[in-house]
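Participant: Just to be clear, the model below is a prediction. Sequence and coordinates:
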Amino acid sequence: MSTISTHVLDAVQGKPASGIEVRLEKQTETGWLVLSESATDSDGRCPDLCQDGSDGVYRLTFAVDDYFASHSRISIYPEISITLIVEGGHYHIPLLLSDNSYTTYRGS
C-alpha cells in the first residue's frame, strides 16, 4: 500500500501557502475517481490525502486561483494538476508556487 501527501510553498512570499484546495484522484478504466479532497493547513500541508493507496496513476489538483486572489495577485494558472505513477511506498509531492511558474518533485 502507498501513502500520498503534499505541501505547497509560496516561493514569492517565502512561506507556506495555506487554504489551497487539493483534490486527489485515481485513474480507473472508466476515468478519474475522486479519492479525497482537502485544503492546505497553516503549514501548507495536506498530510493525509491517501493512507492506503494501491499501485496506479494518480492526479493531484491544486485550486490556486482563490489563493492568488486572496493575496491580491494574478496568475496564469487557475489550477495546477500533477499526474504521477504510484508503485508502493510513500509519495510526498511538494508544490513550489509563484504567480507565473511552479515546480514539483518527489520529496521524502
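Facilitator: Received, thanks. Computed from a predicted structure; not experimentally measured. Numbers count the residues shown, from 1 in each chain.

Participant: Going by C-alpha atoms from here, please, whenever you check contacts or count neighbours.
Facilitator: Will do.

Participant: For this protein, which segments count as strands?
Facilitator: Counting by DSSP state E, the chain has strands at residues 2-10, 15-16, 21-28, 31-39, 45-53, 56-63, 80-86, 89-98, 101-104.

Participant: Give me the contact list for the last one.
Facilitator: Defining contact as CA atoms under 8 Å, 6 or more residues apart in numbering, one finds that strand 101-104 is touched by 93-97.

Participant: and if we set it to 10 Å?
Facilitator: The contact list for strand 101-104, computed with CA atoms under 10 Å, 6 or more residues apart in numbering, reads 8-11, 75-77, 80, 82, 93-97.

Participant: take the one below as the second:
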Amino acid sequence: MSVSPITCHILDTTTGRPAANVTCELTYLSDSKSSSKPIALATTNNDGRVKNWNLSNENESWILNELRSGIYKVRFNTLDYFTKMNRETFFPYVDIVFQLPESPDNHYHIPLLLSNYGYSTYRGS
C-alpha cells in the first residue's frame, strides 16, 4: 500500500521514544457535510507514525488519491496513551489544524512533539 498524502509522527519528549498506539482522527473542515466527523482514523505504529488512514466511508476515498485544498484537523487522542503509561496529562487530546493551498503538494507530514504537560508541532517533510 502506498503512503497517504497526509502522514503524522508522535515523539514522547519525556521518554525520548515514539508514542505508539495513539488513536488519530483526520477531519476535513472545509466541507460543511463532514465538518464535525472524521473522514479517516488511524493508530500510530511502534515507530509513532501514521502512514495510512482507515477511511470512515467510501465517499472519502479522494483523500487516498488527491488532496483537496482547504482546512484539515488531526486529533491525537493522548489521554489513553498517557493512562496506559500510568502518567497524568493536562491535554486529553491535541488538535492540529492546518490549511492546504489551492494547488496542494503531494505530501504533508504533521509531527507532534509531546509531553504530558506540553506539546509542539511544525510542518514536517
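Facilitator: That came through, no problem. In this text the structure is predicted, and so the values were computed from the model without any measurement.

Participant: TM-score for these two?
Facilitator: Overlay of the two chains. TM-score (TM-score structural alignment, normalised by the length of the first structure): 0.92; 107 aligned residues with a CA RMSD of 1.5 Å.

Participant: Just send the strands of the first structure back as JSON lines, with mean neighbour count too.
Facilitator: Below are the strands of the first structure laid out as JSON lines (neighbours: other CA atoms under 10 Å):
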{"stretch": "strand 2-10", "mean neighbour count": "20"}
{"stretch": "strand 15-16", "mean neighbour count": "16"}
{"stretch": "strand 21-28", "mean neighbour count": "19"}
{"stretch": "strand 31-39", "mean neighbour count": "14"}
{"stretch": "strand 45-53", "mean neighbour count": "18"}
{"stretch": "strand 56-63", "mean neighbour count": "19"}
{"stretch": "strand 80-86", "mean neighbour count": "15"}
{"stretch": "strand 89-98", "mean neighbour count": "19"}
{"stretch": "strand 101-104", "mean neighbour count": "12"}
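
Participant: Ala69 of the first structure: which of these is closest?
Facilitator: When these are compared by CA to CA, strand 56-63 sits nearest Ala69 of the first structure, at 11.4 Å.

Participant: so the closest one aligns onto which residues of the second structure?
Facilitator: Mapping strand 56-63 of the first structure onto the second structure (TM-score structural alignment) gives residues 70-77.

Participant: That stretch vs the first structure - mean distance after superposition?
Facilitator: When the first structure is superposed, stretch 70-77 of the second structure averages 0.3 Å from its matched positions, counting by mean CA distance after the TM-score superposition for the first structure.

Participant: List the neighbours of that stretch that are in contact with it.
Facilitator: Applying CA under 10 Å, 6+ apart, the contact partners of stretch 70-77 of the second structure are 6-8, 10, 21-31, 35, 38, 40-44, 91-102, 104, 110, 112.

Participant: Nothing else from me, thank you.
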